[in-house]
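A.B. asks: Here is a sequence with its predicted model. Questions after.
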Amino acid sequence: MTYSLESTVAEKFDALLQRLELTSRMKDMHDIYYLANICDFDGRALQQAIFETLQNRATSYESDSFTRVIALAQNKDIQLRWRQYLRRMKLEEPLLEDVMAIIDKFLRPVWQAVVEETEVLGCWRCREKMWGSVTEQV
């Protein structure tokens, strides 16, 4: 079975959302960050994948759940786990704050659309690290 990139992001985001401060899966954060840096995404497809994953896994969430995920960057235990993860992977960067800043920029509009039951109409453009309209050339 092969997962789409959108489903991969959705599964990893769901794991973060479910565990929050208890997460030991630094790789999930790193993978979302990595994919946001190297792949363009269609907003509707990503929104649908996240919505379906949350529904299929019966993940409970509130409108502020995303903010709680992003706030993990300030958690001392998570910061320690991140440094340990980088050491294990033989990496010096990225800094956890940078990872969470990209995840915030990448997924916040999608999260808001899921919570507000609206649609993401744009495309994530990895080179620019921003959302653009669907009519713009990528």
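C.D. replies: Ah, there it is.
A.B. asks: okay, CA-based contacts and neighbour counts for the rest of this
C.D. replies: Will do.
A.B. asks: Now do the strands in this structure.
C.D. replies: 41-42, 122-125, 130-133 (DSSP state E).
A.B. asks: Out of those, which one sits most buried?
C.D. replies: strand 122-125 (a mean of 22; mean count of other CA atoms under 10 Å).
A.B. asks: okay, now the one to match up with it:
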Amino acid sequence: MINRFTIKEKSEQLNIPFKNLLSASVAEIIIGIIADGKYCNELYLCNIGDFNQAVYKDICISNIYFEYIKEIDEKMAVLYMRDILKDIMAKGSSEAFIVNGTVEEGAIHLKIIVDEMYIPLKIYFDKHRASHEPEKMELKLTAYENRSVVVFTNPKEEELSKHLIEIIEKLELINDMDHYYLAYKILTECPVNGRKVKERLAELLAERSIEINDERINMLEGYRSYTYMKKKWKVELRQVKKSEPAWEDVNICLINFLKPIWKAIEDNVVFLGDWMPQLKRFLD
């Protein structure tokens, strides 16, 4: 069982801040509960890259992101999440967790108490849109020596690359601003392997005979203050029934991701950066 003493001992052993290790350990167990539940085959964990000790050294995990493949409307999605919440609350007691939670705006908001320590977590759920098959991965639980869970994951590199190539090719003539919306969503929710995106994007650029030079990336960056693109973004937000993010934030995030990858493609060198959604930058 997780308790103050075991987490303190482990945090010193691994050189991970106590708060970060506590939150990560609890989040891992919550993922395990969901992975062992009745919806295990229809839920894909999107941010599995967050769950490793290198990340824990820098970041306190507070969000878990899943996608569901079930065909349900918004009302049914709420009932779906409530059912998952009941399962977490019931099974959490076997981990000595005191769990309370609510379902709000596409997420389960958890308030967990372990050995008189409070850990807030949010589990976000979204509709799975990509067509590629999920991967099965083993997640080793940090708080335990010999315990792991198997989860379905949805790597985002292919999906992100396809959104980016549309943005890069169409420039201001892009009609479907969903490409911006979904690319930003991936970059702010999911860790991304920069090498895989660089390799796939290079293939797509070659297929479409797009010249790799600074002019194109500078044009994309210049759209940050372009009134025409701001208006198109406002229309997109109305269509998805959102009031944010601001266009400037979307542009900054995308350019921060694209620039180093574009340079690596231009120079024909290997790119090894791992994108951290919480930081909105590549991990050094």
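C.D. replies: Sure, I can see it. Because the structure is a prediction, the values reported are computed rather than measured.
A.B. asks: sorry, back to before: out of the strands of structure 1, which gets nearest to residue 100 of structure 1?
C.D. replies: Smallest distance to residue 100 of structure 1 across the strands of structure 1 (CA to CA): 14.4 Å, for strand 130-133.
A.B. asks: any residues touching the closest one, and which ones?
C.D. replies: Identification of contacts with strand 130-133 of structure 1 by CA atoms under 8 Å, 6 or more residues apart in numbering yields 105-106, 121-125.
A.B. asks: what's the spacing between stretch 19-26 of structure 1 and its chain's center?
C.D. replies: 13 Å (CA atoms, centre = their mean, to the nearest Å).
A.B. asks: Tell me which residues of it come out buried.
C.D. replies: The neighbour-count criterion (16 or more other CA atoms under 10 Å) identifies 20-21, 23, 25-26 as the buried residues of stretch 19-26 of structure 1.
A.B. asks: and for that stretch, what span of structure 2 is it aligned with?
C.D. replies: The aligned range for stretch 19-26 of structure 1 in structure 2 is 170-177, by TM-score structural alignment.
A.B. asks: Give me the contact list for the matching stretch.
C.D. replies: 166-167, 219-220, 229, 232-233, 236.
A.B. asks: buried residues in the longest strand anywhere in structure 2?
C.D. replies: Across structure 2, the longest stretch assigned as strand under DSSP E is strand 117-127. If you call a residue buried by 16+ other CA under 10 Å, then strand 117-127 of structure 2 has these buried ones: 119-125.
A.B. asks: Out of those residues, give me the two with the largest separation.
C.D. replies: The span of the buried residues of strand 117-127 of structure 2, defined through CA to CA, is set by 119 and 125 at 19.6 Å.
A.B. asks: Output the longest helix belonging to structure 2.
C.D. replies: In structure 2, assigned by DSSP state H, the helix with the most residues is helix 247-267.
A.B. asks: against structure 1, where does it fall?
C.D. replies: Helix 247-267 of structure 2 lines up with residues 96-116 of structure 1 when matched by TM-score structural alignment.
A.B. asks: Can you tell me the centre-most residue of structure 2?
C.D. replies: Among the residues of structure 2, the one closest to the centroid is residue 190, at 2.0 Å (CA atoms, centre = their mean).
A.B. asks: what lines up against it once you look at structure 1?
C.D. replies: Match for residue 190 of structure 2 (TM-score structural alignment): residue 39.
A.B. asks: shouldn't that match be in contact with residue 129?
C.D. replies: No: if you go by CA atoms under 8 Å, residue 39 of structure 1 and residue 129 don't touch, sitting 10.0 Å apart.
A.B. asks: that older thread, so which of the contacts of strand 130-133 of structure 1 is the closest to residue 47 of structure 1?
C.D. replies: If you rank these by distance to residue 47 of structure 1 using CA to CA, residue 121 comes first, at 9.9 Å.
A.B. asks: Give me the angle between the helix or strand where residue 13 of structure 2 lies and strand 117-127.
C.D. replies: Secondary structure from DSSP states H and E places residue 13 of structure 2 in helix 4-14. Angle, helix 4-14 of structure 2 to strand 117-127, by axes from the mean of the first three to the mean of the last three CA atoms, to 10 degrees: 70 degrees.
A.B. asks: In structure 1, what stretch matches helix 4-14 of structure 2?
C.D. replies: Going by TM-score structural alignment: helix 4-14 of structure 2 matches no residues.
A.B. asks: Tell me the helices and strands packed up against that helix.
C.D. replies: With contacts defined as 3 or more CA pairs under 8 Å, 6 or more residues apart in numbering; DSSP states H and E, the packing partners of helix 4-14 of structure 2 are helix 18-35.
A.B. asks: could you redo the last one with a cut-off of 10 Å?
C.D. replies: helix 18-35, helix 53-56 (3 or more CA pairs under 10 Å, 6 or more residues apart in numbering; DSSP states H and E).
A.B. asks: Give me the range in structure 1 that the following helix or strand past the last one lines up against.
C.D. replies: It refers to helix 53-56 of structure 2. Tracing the chain C-terminally past helix 53-56 of structure 2 and defining elements by DSSP H and E, one meets strand 63-68 next. Using TM-score structural alignment, none of the residues of structure 1 align to strand 63-68 of structure 2.
A.B. asks: In terms of secondary structure, what does strand 63-68 of structure 2 contact?
C.D. replies: Contact partners of strand 63-68 of structure 2 among helices and strands, from 3+ CA pairs under 10 Å, 6+ apart: helix 18-35, strand 43-45, strand 107-114, strand 117-127, strand 148-153, helix 178-189.
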